[in-house]
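J.: here is a sequence with its predicted model. Questions after.
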Amino acid sequence: MPTYLVSSMSRLRHKETIKSLASDEILNEDTVHPFVEVSFQHTVYQTSIASGSHPCWNEEIKVDFILPGHDCNFSSLSKIKDSIYINIFDEMIIEKHEDRCFKSCSGHSYIRKNWLGSIVFPFSALLQQSEISGTFQVNIPPVLLGYTWSKTYVSPKEDYNGQNLKECTFLNIFATIEPQISYTICSPELDKFSDQIDVLERAWIFTKNCKALFPKRRIITTVFNDEGIQILVIRYIKALNPPQQLLDMFLHYSNATLDLVAHFVSLIPVMPDALDENDGFNIWMTSEHCISLAIGNKEEHAILLCNFFLYFGKKALVLLGTSVLEGHVAYVLTQETDEYLLWNPLTGQCHKQFDPFCPLQGVDCLFDGENVWFNLQQNNSPMAVYFDYSKESFWKQLLPKNYQGTNTQSIQPEEIIYSDTNKSMVEDLKNRIERTLKCKIMEWRPKQPTRWNRQCTFILRQILPKLELGTASFVSSEEESEFERLLQFYWVCI
């Protein structure tokens, strides 16, 4: 039974934007009244309602869950593919008066909850680690209409990866499973349909020795390709070209190009992990197949992003480790002039090595197109790890230096051929999404008429494509102000 201890959301302040028609004065402003909802397997649990931008709930929520076949062993629990959703809402009391009535007349009020942000993690991550604990950044939308950041909070001098810490919200969470369940996996044996046996045998012995040193750390040296042949993981790493459309958006190489490429990879759907007794047997596709099939697992996402970064001449490696919220993860490590960056290919987010809010909690091994390195350092926290893998006292390498062999040649293509986007299909998809949204909104309001504002629709059409770039910085202040101005005259509600 998972248990959650939720406390301390920070720094968000609500500001009413309703103004009188004859004056630009703000009628009133109010602080948030936040509460947290935890939903799992279609059941919702809620905390009490707090007040202010620095609430502290300090509450325990016991969440029941449905066991497949009423069997609580690990193999049955590993079949649960549900995610745990933690949403933060602001409760607002809306007082409504009739249009022809004076303000002194009695009206009626109703309660509305505004979504502020969320944290999501799969149940499998909790199953792998037994508990999840820490301070986590809340995913908030790029534009949150009707809300401003608290002016009482003094922002730090340093930026947090280009984003001001003032404009971030954090949540303290502790989650665990009661009673505790052990997580074990088996080690794969050599398969007869394999690469050259000498190298694979070396890889198997290397893995066995690494596991003897640190049993809980991840080490993957060989996988099966889509033809069922066991090969070294280093054969998946090779510089590959990203779509030309992404390169054309920023003609001169910049960090914005890397952010855009990372965002592109994060849009590819993720295949959920299978936590069972066969977890030691991995099947990986090439980057070309990952794009053509529009799906991939965590490692295939990391390999694709790593290959794209290599195309730009970056020093990049795939990092296998453990994340607080996601369990087993695959990140991309890039080396800059004076620092290391950790890229999450599933979200497109980038964290500096010494970022205290990076969800990565353990660095287990690295690999590129030449070798695999296992982390021998006692403390494998990203902030404590020395990433210079040339130091043999810190990193154990699979192959000797300058090793040459046919069984280490990349299985990736020379380049990825992208097909042109069918514009008519995109237009048809856009229209179907718009019709579906309109129908759903009207279904949610069965007792009230739904009137669509054309001016609001026009502004949204200008803003939404820019939000797709993954950051609100592409949205001009004029466009956002114009949208805010609409709220002076209209209620925008569902």
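T.: Yep, that arrived.

J.: CA only for contacts and neighbour counts going forward, please
T.: Will do.

J.: tell me the centre residue of the chain?
T.: Per C-alpha atoms, centre = their mean, the C-alpha nearest to the average position across the chain is that of Thr347, at 3.5 Å.

J.: show me what contacts the residue nearest to that residue when sequence neighbours are not counted?
T.: Nearest residue to Thr347, sequence neighbours excluded (C-alpha to C-alpha, 6 or more residues apart in numbering): Ser266, at 5.2 Å. Contact criterion C-alpha atoms under 8 Å, 6 or more residues apart in numbering gives His301, Pro345, Leu346, Thr347, Gly348 as the residues in contact with Ser266.

J.: structure B:
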Amino acid sequence: MPYNSMQCNQDFFPQASAGHQYPFYDSLLSYNSYNPMQQPGGSFNRLSYDQPFNPMQAYQPFQVPHSGLLQQDLKPFVSISFGNHTERTSVAFGGNPSWNEQIELDWEAGKNRLQSGFIGMDKEEYLFINIFDENFKVEETDNPDERRTSTSKHWVGGSVIPLSSLLIAKQIEGQIHLKVPPLLMGYKSTQDSNPATLELYIQIDAIYSKPEKGKQQLMCHEDTQEVTACESLLADISKFRPGRNFPALVSDFKGETYFLCRFISPLPLPHGMHSEQLSLEQMMRRMARYVSMIPYQSDKISFAGMYDLWSNNAEFLSCLIGDDEEHALLLIAYFLQLNVPIVRLVFGESMESGEAVWVLSKSDESSVGTLWNPVNGRFFRITDPTVPLTSITCMADKSNIYYNTQTETHPNRVDWSINNWRKLWSGTKGDLPTIQPLEIQYTPPDNSLASREARKIEADIKLKIREWRPGYLTKYRTDVAAKMRDILEKIEHEEMCGNRITQEYAGRLLEPIRRKFPRHEIVGFPLHLPMTPIQNILDAVQSVELHKTINHRAEFAVAVSVRPYPAAVHSLWVYLAQFTPK
């Protein structure tokens, strides 16, 4: 890390004096001077800065009256998993913990691949970042002079980072948003707002070069004079603002090149998705969630990072996999169909994925806009300091492309007035004819297929949990699984209506299960996962470590719900629960 970067980090150590440094500060220096080429294996390094972390503000231990269990404040720790390797931090305390710790995960196969100069991937791999609450229990015994103590850990939230994003970015530094389940058995919410975030630094300790994108000329269908003028403009502003991404011409899957404005066009919503009972904002949330349920796959995997090809909406919905461009194009198409007053594609960089394409919506040019992440459906006001976008360099709509030549690029500091952006066409050109299909024949939802998939996934998860607990008898409570599926269906309904799960509503959903198990400690949560190959689903379930209890009296419950939507898009929920007699 450059010296000036370390200077910035001194703010994290306000008590440090000139004659004293914290041990962590010394480890930071040695960590950054580490040479992986002199070591037997490459490694993932994670560094958690001393910054506020808020997921535990959302949940506090649920107090069971007369349980004999002495519940203490939250004691969170961070667990990092990649492949078959898992490491963790020490335990911190309270709702705003700090760790200041370094974690290394070996990646021997990756080191060999990177040293050979190849960073392409035949399938996506993931880095799991999970937050657990470690409970220290003191229980009464028959002897009044004795107490029984034990420890357990409960998952309360986490995040998943695609390896492809880390390979291209080489490092991730800043604030990531954690996914916290809408309800947690055994916990109660203390507030219904504030995002859960974690400040960290991740890098791959290996020397390798990013792949260069293909430079061969593809067939261009635009006017030669306009292309020449565009290239001249981009050359000028690139000299003025070097290092920024200024897109204009993009290629489709046929290898044909167009101005990216031609990819922006309205598209009718799937049958049954529009509801007159929902407000415009709720409909926007609904369609953002629908688009986000289509699995993500980076072009780094599809084309080894050498090409960035755009598919149209019909192709995207046909193959049901794509990167952020495909998700953004489909989302902006639905927003245009909903007659959102102002919508634009936004190009920039995200802390979590490097180069990113989001969607901007505004009620008018003078209003505060909203930035939508099309891959996960989350949205942020442009004034939100926690927005994951770290820079904005370009915007585009149906009629023009706008380049940010301002000094500032961060969404909080950019002047969003379109008059202060450099336009590709200075005059009034009008909407460019689109290359997108104007209509799509959506396949209807297949409830029978969804039910079969849910049963198969549930059976696979139960089998794997037994395999992950060698030497222990694993019992499943089938009598509560139906109630858990009912909860999943109700959560899905609320999510698709654009509603948040409030603490009051979560309590009503969980009350039947609490009444059924009054003498049990209950730990459980629903996971919303993309409909990806079963191994990815099993990896996500394994990473939350609900199976890692050593109490032989613990029983489990697993419920899976798959809700089908048009075009074979599915919403997958997995509910995991553990019941331990007190």
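T.: Noted; the coordinates are in hand. Nothing here was measured: the structure is a model prediction, and the numbers come from that model.

J.: circling back to that earlier point, next step: the contacts of Ser266 of the first structure restricted to helices.
T.: With helices identified by DSSP state H, the entries of those that belong to them are His301.

J.: before we move on, the earlier item: what do we get in the second structure for the residue nearest to the centre of the first structure?
T.: Following TM-score structural alignment, the counterpart assigned to Thr347 of the first structure within the second structure is Asn376.

J.: coming back round to it: and the residue nearest to Thr347 of the first structure, what's its match in the second structure?
T.: Aligned by TM-score structural alignment, Ser266 of the first structure pairs with Ser292 of the second structure.

J.: same check, this time on Ser76 of the first structure
T.: Under the alignment (TM-score structural alignment), Ser76 of the first structure maps onto Phe118 of the second structure.

J.: same thing with Ala384 of the first structure?
T.: Correspondence of Ala384 of the first structure to the second structure, assessed by TM-score structural alignment: Arg413.

J.: neighbours around its match, how many?
T.: When neighbours are counted by other C-alpha atoms under 10 Å, Arg413 of the second structure registers 13.

J.: coming back round to it: if I look at the residue nearest to Thr347 of the first structure, how far off is Leu346 of the first structure?
T.: From Ser266 of the first structure across to Leu346 of the first structure, the span is 5 Å (C-alpha to C-alpha, to the nearest Å).

J.: quickly list what's touching both of the two.
T.: Here Ser266 of the first structure and Leu346 have His301 as joint contacts, going by C-alpha under 8 Å, 6+ apart.

J.: helices of the first structure, start to end?
T.: Ranges of helices within the first structure are 74-77, 123-129, 197-213, 244-249, 255-266, 287-293, 298-311, 423-444, 454-467, 477-486, based on DSSP H.

J.: in JSON lines, list these along with distance to Ile177 of the first structure.
T.: Below are the helices of the first structure laid out as JSON lines (distance: least, C-alpha to C-alpha, whole Å):
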{"stretch": "helix 74-77", "distance to Ile177 of the first structure": "11"}
{"stretch": "helix 123-129", "distance to Ile177 of the first structure": "7"}
{"stretch": "helix 197-213", "distance to Ile177 of the first structure": "26"}
{"stretch": "helix 244-249", "distance to Ile177 of the first structure": "43"}
{"stretch": "helix 255-266", "distance to Ile177 of the first structure": "29"}
{"stretch": "helix 287-293", "distance to Ile177 of the first structure": "34"}
{"stretch": "helix 298-311", "distance to Ile177 of the first structure": "24"}
{"stretch": "helix 423-444", "distance to Ile177 of the first structure": "35"}
{"stretch": "helix 454-467", "distance to Ile177 of the first structure": "37"}
{"stretch": "helix 477-486", "distance to Ile177 of the first structure": "44"}
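
J.: brilliant, that's me finished.
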